[in-house]
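Asker: sequence plus the predicted model coming up.
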Amino acid sequence: MADSTLWVACLTAGTAIVASWVAGRGNMNAAKTQAITAAQADRAHASLQARRESYLEVVEQAHEMGALYRDIPEILATTPSDARRNAVQEHTKRLRAAYGPFTRAGDFMIVEGGDLAVEALQGVFRDSRRIYMCLLHSENSERALEEYEDAIRSYWNSVKIMVQQMREETRRLRQEGEAPA
């Protein structure tokens, strides 16, 4: 009987050791899985934040350009003269100075943004250039004001499309669970 008691005690101790080892491995795997999941959620949140910040910066810069574009009709309405030529030169300098931060924000967005939002941004840049070229060539165009009005409508439409694409991209990412809400 003593032999069987020793045998049962050894078997019980061995079983306890194995069970402890298995439970420890299970807890370790669960902790590892939880850490990986948390890290993925943090990366997704950081990615969404970077994307959101890049989107906001581009929209802000687009509106700053738009504020400068509001001065153009007054310049174009002036009779062609040295005063108009000087006004055009001064305003193109201001536009070029504002365009630098706009393109830098756009470059960051191209890195962080979704394909459709980036494509829409290209449309905004295209229309912005069109307005700038309209101003530059206003001396040679009898329809400069009409061309500008068409270009500015197209610009604001492009900005609107870009914002819609940004919103859709963010919504899609949240629905897919790539980033927490």
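Answerer: Arrived safely.

Asker: from here on, just use CA atoms for contacts and neighbour counts.
Answerer: Noted.

Asker: I would like the residues contacting stretch 90-106, please.
Answerer: By Cα atoms under 8 Å, 6 or more residues apart in numbering, the residues outside stretch 90-106 that reach it are 54, 57-58, 61-62, 64-65, 68, 121, 132, 135-136.

Asker: go through the residues you listed and say which is closest to R43.
Answerer: R43 has its nearest neighbour among these in S54, at 16.3 Å by Cα to Cα.

Asker: then this one, side by side with the first:
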Amino acid sequence: MGDTGLWIAGLTGATAVLASWVTSRGHVRAARLQAEISKAAQEETRQGEVRRASYLAFLEQAHLMGVEFRQTPSVLSIEDQQHRRARLAEHRARLREVYGPFRHTCQVATVHARSSSAIEACDRVFAASRTVYMALGDIADGVTGASAFYTALDQYWTAVDSLGKAVRLEES
């Protein structure tokens, strides 16, 4: 009976060591998996924050362009053609200054967009801003009347509004 007790004690000890080893491997795997899930969740959160920040920056720049566009009616109301042309040239130069950050934030927002609808909305705002600028050039050159600006401006604000809607849909 003494040999049997020793054999049972050895088997019990080996089983305990094996169980401990299996348990520790399970804990290590679980910890590794939990760390990977946590890292993925943090990365997704970070990317979401970057995306939201890029959209907000682009929308802010779009509104800053709008502030500049709001200066246009006073320029267009100038009766003297020479003076009006000179003021339009100055106004377009100011628009080009604001255009750099606007273009940059558009590109950043497009890079971080998750959906094709958000990318298309960014592109529409960008294209509409160009249309407004080109309309001002045509007005300065006498090719078209002031109504072209107002039509282009309506398209611009419609595009900005559509961008806001696309961003809200993407974020929900």
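Answerer: Nice, I can see it. Quantities reported herein were computed from a predicted structural model and do not represent experimental measurements.

Asker: could I get the buried residue list for stretch 93-105 of structure 2?
Answerer: With burial defined by 16 or more other Cα atoms under 10 Å, the residues of stretch 93-105 of structure 2 counted as buried are 95, 98-99, 101-103, 105.

Asker: how close does that stretch sit to structure 1?
Answerer: Compared with structure 1 after fitting, stretch 93-105 of structure 2 deviates on average by 0.4 Å (mean Cα distance after the TM-score superposition for structure 1).

Asker: now the helices: where do they sit in structure 1?
Answerer: Here structure 1 has its helices, by DSSP state H, at 2-69, 72-77, 82-112, 115-136, 144-176.

Asker: for the second one, give me the average deviation versus structure 2.
Answerer: Read it as helix 72-77 of structure 1. Looks like 1.4 Å for helix 72-77 of structure 1 (mean Cα distance after the TM-score superposition for structure 1).

Asker: what packs against that helix?
Answerer: Helix 72-77 of structure 1 makes packing contacts with helix 82-112, helix 144-176 when contacts are defined by 3 or more Cα pairs under 8 Å, 6 or more residues apart in numbering; DSSP states H and E.

Asker: highest mean neighbour count out of the helices of structure 1?
Answerer: Of the helices of structure 1, the one with the most neighbours on average (mean count of other Cα atoms under 10 Å) is helix 115-136, at a mean of 19.

Asker: so what touches that helix?
Answerer: Contacts for helix 115-136 of structure 1 (Cα under 8 Å, 6+ apart): 69, 72, 76, 88, 92, 95, 106, 109-110, 144, 147-148, 151-152, 154-155, 158-159, 161-163, 165-166, 169.

Asker: how about 7 Å then?
Answerer: 88, 110, 144, 147-148, 151-152, 154-155, 158-159, 161-162, 165-166 (Cα atoms under 7 Å, 6 or more residues apart in numbering).

Asker: matching residues in structure 1 for stretch 49-61 of structure 2?
Answerer: Aligned by TM-score structural alignment, stretch 49-61 of structure 2 falls on residues 49-61 of structure 1.

Asker: gap between the matching stretch and the chain center?
Answerer: Distance of stretch 49-61 of structure 1 from its chain centroid, counting by Cα atoms, centre = their mean, to the nearest Å, is 5 Å.

Asker: mean per-residue distance, it to structure 2?
Answerer: With mean Cα distance after the TM-score superposition for structure 1, stretch 49-61 of structure 1 averages 0.3 Å from its match.

Asker: got it, and stretch 12-28 of structure 1?
Answerer: Stretch 12-28 of structure 1 sits 0.4 Å off on average (mean Cα distance after the TM-score superposition for structure 1).

Asker: done for today, thanks.
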